[in-house]
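> Here is a sequence with its predicted model. Questions after.
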Amino acid sequence: MDQKDKREGYERIVDVSLCHEYYNGSCCGFNVTPSSETAEIMRREGLLCRIYDGKVRIFAFCKPHQNVISKKMTLSFFVRASISEVWNVTRFDNVAHDELPVANVSCSNGVCVKGRKKSTLPELQQIFGVLFLLEVVLEPEYINHEKYLTCTVKIPTKKLRWCYCVSGAYANKNLLINDSLKTDDPVRFECIERSSRFSLYVSQREIPIVSGAPPRFQLLDSATSKVLMKCLPNANAKSIAKTKTGQDGGSIFVAECFVNP
């Protein structure tokens, strides 16, 4: 990869991509803004920052036989959702309600996501709709030896149990839903309700909801294993539905897809 910027003497030292699992790993749906402290650090250190949709690139002026950076620095960027549905489909695990997810990236530790108390981030109160904080750590022992920071931060998708509501000709059949993606550890579905009009099949574990990914599940006849439908629809943000009652009498929140062959 060519590390040179258009401005002579500047070299790319950071290339961070933000991708969302919901959009099948594409870099979209993000608005990135440096904190006021970071903007001051970059001005003082002579660093250039180029922000694209889902990409943060930092450039430093490089002179022969001189260090690129003088000391360890942490640059902070507030990341907001530029697409409204990103809010509904994003869920960071192990982050409390009063915490903001922080994605810390560095050459030494890679990508690490953890929660931080919102009360410790006063500037957060002045910025509406922050999804998470991106921290870029510049380490002299790597940067000054041309080991530049290049990584991808994968934003996790909300996981729900998928529910297929099958109506029409197959409503009262004994069906099997086949997982074509993970044949070694397939997601299994159970029928929780059946009538002459429809039947409900719910996954036994949670699955990430997606948009744009290839179809994952197939509809089979349980008795003959004959494929009835090669491509069942994937659950997306519009699939999030009300609770359904399982066989154990409990309630579950599902991503519901309607199938009427």
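That came through, no problem. For clarity, every value in this text was computed on a predicted model and none was experimentally measured.

> make it CA atoms for all contacts and neighbour counts henceforth
Fine.

> and residue 202, how many neighbours does it have?
Neighbour count for residue 202, taken as other C-alpha atoms under 10 Å: 24.

> Next: residue 142.
Applying other C-alpha under 10 Å, we find 15 residues neighbouring residue 142.

> Which helix or which strand is home to it?
Per DSSP states H and E: residue 142 is located in helix 140-143.

> I'd like to know which elements the one helix or strand residue 150 maps to is packed against.
Per DSSP H and E, residue 150 falls inside strand 149-155. Contact analysis of strand 149-155 by 3 or more C-alpha pairs under 8 Å, 6 or more residues apart in numbering; DSSP states H and E lists strand 10-20, strand 99-106, strand 110-117 as its packing neighbours.

> Checking my notes, residue 40 in a helix, right?
Yes: if the criterion is DSSP: H, G, I helix; E, B strand; the rest coil, then residue 40 is within a helix.

> alright, now check it against this:
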Amino acid sequence: MMITDTHTHLYSEEFNLDREEMIQRAIDAGVSRFFIPAIDSSSTMAMYDLEKKHPSTVFLMMGLHPTYVKENYLDELQHVEEELAKRKFFAIGEIGIDLYWDKTHLKEQQQAFIKQIQLAKKYKLPIVIHCRDAFDEVFEVLEQEKSDDLFGIFHCFTGTYDQALQAISYNMKLGIGGVVTFKNGKIDQFLNQIDLKHIVLETDSPYLAPVPYRGKRNESSYLVNVVEKLSQIYGCTMEEIAAITTENSKGIFGI
């Protein structure tokens, strides 16, 4: 069984004491493809080091996370552009809008989101969207930028059925992780109405650990718990969930 984690912050300092062991636990559990989102320029070298150690299993994105859009965001976007011009990445991400912590830089977040979508189109790459308390704002940008060459993943999808359909209408897969195991997560109530061809798996580790690890540090091996939950929701085997979602990830990332 090959499982793909389409969104994991393996370079996070939360893994500094046991990163290699944690990666090996994931591989032993069947999780053998790790897609790594960028945060800002401070994470770039750690991502490159990770890729150097695991060239056949670690695949990098480049982008500016919306909660890191500050006064210097134009400098950060310049860094994104410079890195994209140097080498290959597999997505622009994670990008988007986050109004949960702070609404101060909404305008800058919108501008950064639009700019990075345009970079994705230029390099023919998927986007990986971060959206928190900002569905209307994210959809407004996607409506403005929609085109046949805009596609990607709606990371950590936590919306309603209607919002799921809207995301899919913009050529987005839904990134499903630990939230699907939460009693108050709600997405498990309608997910079986969404065809599996629109689903990819993710952990967002070290965040959002699934039940029974909720509240603890998340890691990629716990994706097995998400696969198990989805097999119950869709009434199929864990192997089928793993195979279909991995195939979907290949369609998005091209690898």
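Sure thing, it's come through. All figures in this text were calculated on a predicted structure; none of them were measured in a lab.

> what TM-score do we get after superposing?
The TM-score (TM-score structural alignment, normalised by the length of the second structure) is 0.26; 124 aligned residues with a C-alpha RMSD of 6.5 Å.

> one step back: so for the very next helix or strand once past the strand holding residue 150 of the first structure, what gets flagged as buried?
Counting by DSSP H and E, the element after strand 149-155 of the first structure in chain order, helix or strand, is strand 159-167. Using 16 or more other C-alpha atoms under 10 Å as the test for burial, strand 159-167 of the first structure gives 159-167.

> same deal with stretch 77-89 of the first structure?
77-81, 86-87, 89.

> out of these, who's nearest residue 175 of the first structure?
Among those, residue 89 lies closest to residue 175 of the first structure (C-alpha to C-alpha), at 29.2 Å.

> Could you measure from that closest one over to residue 11 of the first structure?
36 Å (C-alpha to C-alpha, to the nearest Å).

> how long is stretch 145-163 of the second structure from one end to the other?
17 Å.

> meant to ask about stretch 153-166 of the second structure, not that
With C-alpha to C-alpha, one end of stretch 153-166 of the second structure sits 13 Å from the other.

> Switch the helices and strands packed on strand 149-155 of the first structure over to TSV; also include distance to residue 51 of the first structure and mean neighbour count.
Output for those, formatted as TSV (distance: least, C-alpha to C-alpha, whole Å; neighbours: other C-alpha atoms under 10 Å):
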stretch	distance to residue 51 of the first structure	mean neighbour count
strand 10-20	10	21
strand 99-106	16	21
strand 110-117	19	16
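
> Just put those strands in TSV and tack on distance to residue 253 of the first structure.
Shown next, in TSV, are those (distance: least, C-alpha to C-alpha, whole Å):
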stretch	distance to residue 253 of the first structure
strand 10-20	22
strand 99-106	24
strand 110-117	25
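
> Please identify which of those strands is closest to residue 48 of the first structure.
strand 10-20 (8.5 Å).

> follow-up on the earlier one: so of the buried residues of stretch 77-89 of the first structure, which ones are in helices?
In this view, the buried residues of stretch 77-89 of the first structure that belong to helices under DSSP state H are 86-87, 89.

> Now tabulate the residues you listed in JSON lines and tack on distance to residue 61 of the first structure.
Output for those, formatted as JSON lines (distance: C-alpha to C-alpha, whole Å):
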{"residue": "86", "distance to residue 61 of the first structure": "36"}
{"residue": "87", "distance to residue 61 of the first structure": "37"}
{"residue": "89", "distance to residue 61 of the first structure": "39"}
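
> Farthest-apart pair in the buried residues of strand 159-167 of the first structure, please.
Most distant of the buried residues of strand 159-167 of the first structure, by C-alpha to C-alpha, are 159 and 167, 24.9 Å apart.

> Tell me where the stretch 151-261 of the first structure has helices.
For the stretch 151-261 of the first structure, applying DSSP state H, counting those that start in this stretch gives no helices.

> Please, where are all the strands along it?
Remark: strands assigned in the stretch 151-261 of the first structure by DSSP state E, counting those that start in this stretch are 159-167, 175-179, 189-194, 198-203, 207-208, 217-221, 227-229, 240-245, 251-259.

> Which one, of those strands, ends up nearest to residue 58 of the first structure?
Going by C-alpha to C-alpha, the one of these nearest residue 58 of the first structure is strand 207-208, 32.2 Å.

> now for the closest one, which elements pack on it?
So strand 207-208 of the first structure, by 3+ C-alpha pairs under 8 Å, 6+ apart, packs with strand 159-167.

> which helices and strands does the strand it packs on pack with?
strand 198-203, strand 207-208, strand 251-259.

> Let me know which of the ones you listed is tucked in deepest.
Mean neighbour count, computed with mean count of other C-alpha atoms under 10 Å, is highest for strand 198-203 among these, reaching a mean of 21.
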